[in-house]
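Q: For reference, the sequence and a predicted model appear below.
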Amino acid sequence: MTAPVFRFAPSPNGELHLGHALSALTNRRMADRASGRLLLRIEDIDLTRCTPEFEAGIYRDLAWLGLAWEEPVRRQSEHFGDYEAALQRLRREELVYPAFMSRGEIRAAIVEHEAGGAKWPRDPDGAPLYPGTDKRLAESERKRRIAAGAPFAWRLDAEAAAARLESPLHWREWTDEAMTASDEIAAEPGQWGDVVIARREIPTSYHLAVVVDDALQGVSHVVRGRDLYFATSIQRLLQQILGLPVPSYFHHRLVLGPDGRKLSKSLRDTGLAALRAAGETPDTVRSRLGL
């Protein structure tokens, strides 16, 4: 019987904080409970914000917590070819299209729409859905703009992708860390609209990279924060249209800051390095997290 595979996948664009510690430790606890494996993945597709210094800090902080992981560590920036292959498949099947509207143009379209009193639809994170204007461009015009060097992003044609589905999408969600019970959750990818799948300069996005990585690494159990619960819907759609395996999921509680919001890497007082420098120990961190 194949051992379950878990993964902790931080981005090296800032210092790890208490929320990351909870996620890493929860992955370790659940992997141990299931006699499974724990992988560490460095999600560094954002080449402008991710740095070797922050990556080194991840290793230091996790080692300080007493966590171990399998080698080698997968670094996304070393595997753009894998994501490019998936993107090309979506292009061949006409499930993505180049979108040229700038953020300013999108905002202007939404302001004009809402000036008439009608609310613009939002995704589960509260961001306005993409207008989809570029979906109606002629192929010749798309090629002309790309050849001219116009900036663009590849967006998923959510309507076309949904039309390929033979049955409704679901995923298995564990109801507790002990994995004693699970629910079948109905995916609702349509609520995200035409999400960005890749950019001209980077052949991927978080959504595409994560489903490709999980499949290539044989991840069977995705354990991550509740803030990514709704993102599972769009990732389930990508898994389905790309023919990728479907992990089981557990979305754990979030660690909240004084303002009641989830922790951010900008809140340096909750950073593990700062806590360590202030005399905290791995045991006191676990106590802070209720572990």
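A: Perfect, I can see it now.
Q: Please make it C-alpha for all contacts and neighbour counts, starting now.
A: Will do.
Q: tell me the SS of residue 260?
A: Look at residue 260: counting by DSSP: H, G, I helix; E, B strand; the rest coil, its state is coil.
Q: Now do residue 153: how many residues are near it, please.
A: Neighbour count for residue 153, taken as other Cα atoms under 10 Å: 23.
Q: Ignore what I typed, I meant residue 209.
A: The number of residues packed near residue 209 is 25, by other Cα under 10 Å.
Q: which non-adjacent residue is nearest it?
A: Setting aside the residues directly before and after it, residue 209 is nearest to residue 83 in space (Cα to Cα, 6 or more residues apart in numbering), at 6.1 Å.
Q: Just the element for the one you found, please.
A: Using DSSP states H and E, the element containing residue 83 is helix 80-92.
Q: circling back: residue contacts, the residue nearest to residue 209?
A: Counting by Cα atoms under 8 Å, 6 or more residues apart in numbering, residue 83 makes contact with 203-204, 208-209, 212.
Q: try residue 222
A: Residue 222 makes contact with 6-7, 247-250 under the criterion Cα under 8 Å, 6+ apart.
Q: Spell out, range by range, the helices that occur in the stretch 101-250 of the chain.
A: Secondary structure of the stretch 101-250 of the chain (DSSP state H, counting those that start in this stretch): helices at 103-115, 139-147, 158-163, 206-216, 231-242.
Q: Buried residues in the third one, which are they?
A: To tie it back to what came earlier, the one meant is helix 158-163. 158, 161-162 (16 or more other Cα atoms under 10 Å).
Q: do the fourth one as well
A: Taking 16+ other Cα under 10 Å as the neighbour-count basis, helix 206-216 is seen to contain the buried residues 207-215.
Q: Now the terminal residues of stretch 244-251, how far apart.
A: Length of stretch 244-251, first residue to last, Cα to Cα, to the nearest Å: 21 Å.
Q: Now do that stretch: distance to the chain's middle.
A: A distance of 13 Å separates the centroid of the chain from that of stretch 244-251, by Cα atoms, centre = their mean, to the nearest Å.
Q: mind listing the strands in the stretch 151-291 of the chain by residue range?
A: 153-156, 170-174, 182-186, 196-199, 221-225, 248-252 (DSSP state E, counting those that start in this stretch).
Q: Go through the third one and flag the buried ones.
A: Okay, so that is strand 182-186. Applying 16+ other Cα under 10 Å to strand 182-186 flags no residue as buried.
Q: put this beside the first:
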Amino acid sequence: MNDLLSGAYRGRFAPSPSGPLHFGSLVAALASFLDAKSHLGQWLVRIEDIDTPRTVKGASDLILSTLDAYGLHWDEHITYQSAQLDFYQTHLEKLFDESQLYACQCTRKQIKALGGIYNNACRKLELPTINQAIRIKQNSPVLKFNDLIQNKVSVNTSFATEDYIIKRRDGLFAYQLVVVLDDIHQGITHIVRGADLLEPTVRQMSLFNVYNENIPLFAHVPLAVAEPGFKLSKQNYAPAIDITKPQLALFDALRFLGQAPIPELLHFKVEEIIAWAISHWDINKIPKVTEIQLIKNENNPHCQFLALKNN
């Protein structure tokens, strides 16, 4: 606790620039920001633009201006994954030198025919790495972990023990590798993000162990869904949050996170809402569910959503 009070807490928000921020993005960003600031910590923003085919021109600047308009002001400089390629390659080669990686020629179609889980078929083939996917040997898998919101989390054993891809056949670095290297490089101690990333967490934890680095504490907030199993996302064209009127969305996001915002906040300035939220933040009040359904409110101008339904 003393480390937290001294400002040693380092959190981050890491959006992909595939479109503007929507309500689900705001929930994750706000939770991450408030948890960091309530512990007198640092809050960093990282643009995860490693998947270049999905990057939308101008989205990074729009995301940053939206965060600024919502009073979510970041510490230190913005990191862009696209500027870190040499850094990633150096650490990839370190794993090669330790014989922890291998080339894989299996296609998605072949793996799908196996039931969707790769069977480590290429591990002993010693294939050349040119034009092949690169997988890591999952010799010390993590099967379960304690989440600060979701409590005890267990994942499918087949998923946790699969040798997964860390560099794609097209030469792009995979998310699992770069997110861990970035967190290590930036000294991240706490990761607050959406519950859609619960399962990949075990792979990331195992990779922290491979690099012999401390594993951050994880907290996964519920997903905002339009209907059960259908999360709001840029891929399904969730509407962008209003950059000109942040108060309403901030109020709804605080409701979503179980923080019981007082109605008077709707008349406060953004900075005052954020100050109230920091001083009243309680991560234990966040519903311990993986998704919450949003029911649109057509009548009440004080709430964007009529109800929040835990699924």
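A: Now that the structure is in, tell me what you want to look at. Since the structure is predicted, the reported quantities are computational estimates derived from the model, not experimental observations.
Q: Kindly calculate the angle that the helix holding residue 83 of structure 1 makes with helix 231-242.
A: If you take axes from the mean of the first three to the mean of the last three Cα atoms, to 10 degrees, helix 80-92 of structure 1 sits at 70 degrees to helix 231-242.
Q: Could you tell me where helix 80-92 of structure 1 falls in structure 2?
A: The aligned range for helix 80-92 of structure 1 in structure 2 is 85-97, by TM-score structural alignment.
Q: Report the buried residues of the matching stretch.
A: Buried, per 16+ other Cα under 10 Å, within stretch 85-97 of structure 2: 88, 92, 95.
Q: once the two are aligned, what's the mean deviation for the helix holding residue 83 of structure 1 against structure 2?
A: Once superposed with structure 2, the aligned residues differ from helix 80-92 of structure 1 by a mean of 1.6 Å; criterion: mean Cα distance after the TM-score superposition for structure 1.
Q: Can you check what angle separates that helix from helix 206-216?
A: 110 degrees.
Q: ok now do residue 215 of structure 2, which residues does it touch?
A: 189, 205, 208-209.
Q: who wins for proximity to residue 175 of structure 1 among the helices of the stretch 101-250 of structure 1?
A: When these are ranked by distance to residue 175 of structure 1, counting by Cα to Cα, first place goes to helix 231-242 at 15.4 Å.
Q: which part of structure 2 lines up with the closest one?
A: With TM-score structural alignment applied, helix 231-242 of structure 1 matches the range 200-211 in structure 2.
Q: Report the distance from the matching stretch to the chain centre.
A: 14 Å.
Q: Give the buried residues for that stretch.
A: 201-208.
Q: just stretch 104-114 of structure 1 next, same as before
A: 106, 109-110.
Q: roughly how far is it from the heart of the chain?
A: Relative to its chain's centre, stretch 104-114 of structure 1 lies at 27 Å (Cα atoms, centre = their mean).
Q: how about the helix or strand harbouring residue 38 of structure 1, which residues of structure 2 does it hit?
A: Taking DSSP H and E as the definition, residue 38 of structure 1 sits inside strand 37-42. Here strand 37-42 of structure 1 aligns to structure 2 at residues 42-47, judged by TM-score structural alignment.
Q: Next, the mean deviation of the matching stretch compared to structure 1.
A: Stretch 42-47 of structure 2 sits 0.4 Å off on average (mean Cα distance after the TM-score superposition for structure 1).
Q: Run through the neighbouring helices and strands of the longest helix along structure 1.
A: Identified as the longest helix of structure 1 according to DSSP state H is helix 18-33. Where contact means 3 or more Cα pairs under 8 Å, 6 or more residues apart in numbering; DSSP states H and E, helix 18-33 of structure 1 is packed against strand 5-8, strand 37-42, strand 221-225.
Q: what comes into contact with the second one?
A: With contacts defined as Cα under 8 Å, 6+ apart, strand 37-42 of structure 1 is touched by 3-12, 27-28, 31, 55, 69-71, 73-76.
Q: What of the shortest one?
A: Around strand 5-8 of structure 1, the neighbours that count as contacts under Cα under 8 Å, 6+ apart are 23-24, 27, 31, 36-41, 218-224.
Q: residues in structure 2 aligned with that strand?
A: Under the alignment (TM-score structural alignment), strand 5-8 of structure 1 falls on residues 10-13 in structure 2.
Q: How many residues are close by residue 168 of structure 1?
A: Based on other Cα under 10 Å, the number of other residues close to residue 168 of structure 1 is 10.
Q: ok, residue 1 of structure 1 - how many residues close by?
A: Using other Cα under 10 Å: residue 1 of structure 1 sits among 3 other residues.
Q: Pull the contacting residues for it.
A: Counted by Cα under 8 Å, 6+ apart, residue 1 of structure 1 has zero contacts.
Q: how near is it to residue 35 of structure 1?
A: Distance from residue 1 of structure 1 to residue 35 of structure 1, by Cα to Cα: 11 Å.
Q: For the aligned partner of residue 262 of structure 1 in structure 2, list the residues it contacts.
A: Using TM-score structural alignment, the partner of residue 262 of structure 1 in structure 2 is residue 231. Going by Cα under 8 Å, 6+ apart, residue 231 of structure 2 touches 223-225.
Q: Mind putting these into a markdown table with neighbour count and distance to residue 124 of structure 2?
A: As requested, these are exported to a markdown table (neighbours: other Cα atoms under 10 Å; distance: Cα to Cα, whole Å):
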| residue | neighbour count | distance to residue 124 of structure 2 |
| --- | --- | --- |
| 223 | 26 | 40 |
| 224 | 30 | 43 |
| 225 | 23 | 43 |
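Q: Tell me the one among those nearest to residue 131 of structure 2.
A: Residue 131 of structure 2 has its nearest neighbour among the contacts of residue 231 of structure 2 in residue 223, at 36.4 Å by Cα to Cα.
Q: which ones are touching that closest one?
A: By Cα under 8 Å, 6+ apart, the contact set of residue 223 of structure 2 is 24, 194-196, 231-232, 290-292.
Q: Which members of those are classed as buried?
A: 24, 194-195, 231-232, 290-292.
Q: Format those residues as TSV; extra columns: distance to residue 103 of structure 2.
A: Shown next, in TSV, are these (distance: Cα to Cα, whole Å):
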residue	distance to residue 103 of structure 2
24	37
194	31
195	31
231	34
232	35
290	35
291	37
292	40
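Q: circling back: just the contacts of residue 215 of structure 2 now: which is nearest residue 280 of structure 2?
A: residue 189 (21.8 Å).
Q: circling back: write the ChimeraX selection for whichever of the contacts of strand 37-42 of structure 1 are buried.
A: Filtering the contacts of strand 37-42 of structure 1 down to the buried ones (16+ other Cα under 10 Å) takes a single ChimeraX command:
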select :4,5,6,7,8,9,10,11,12,27,28,31,55,69,74,75,76
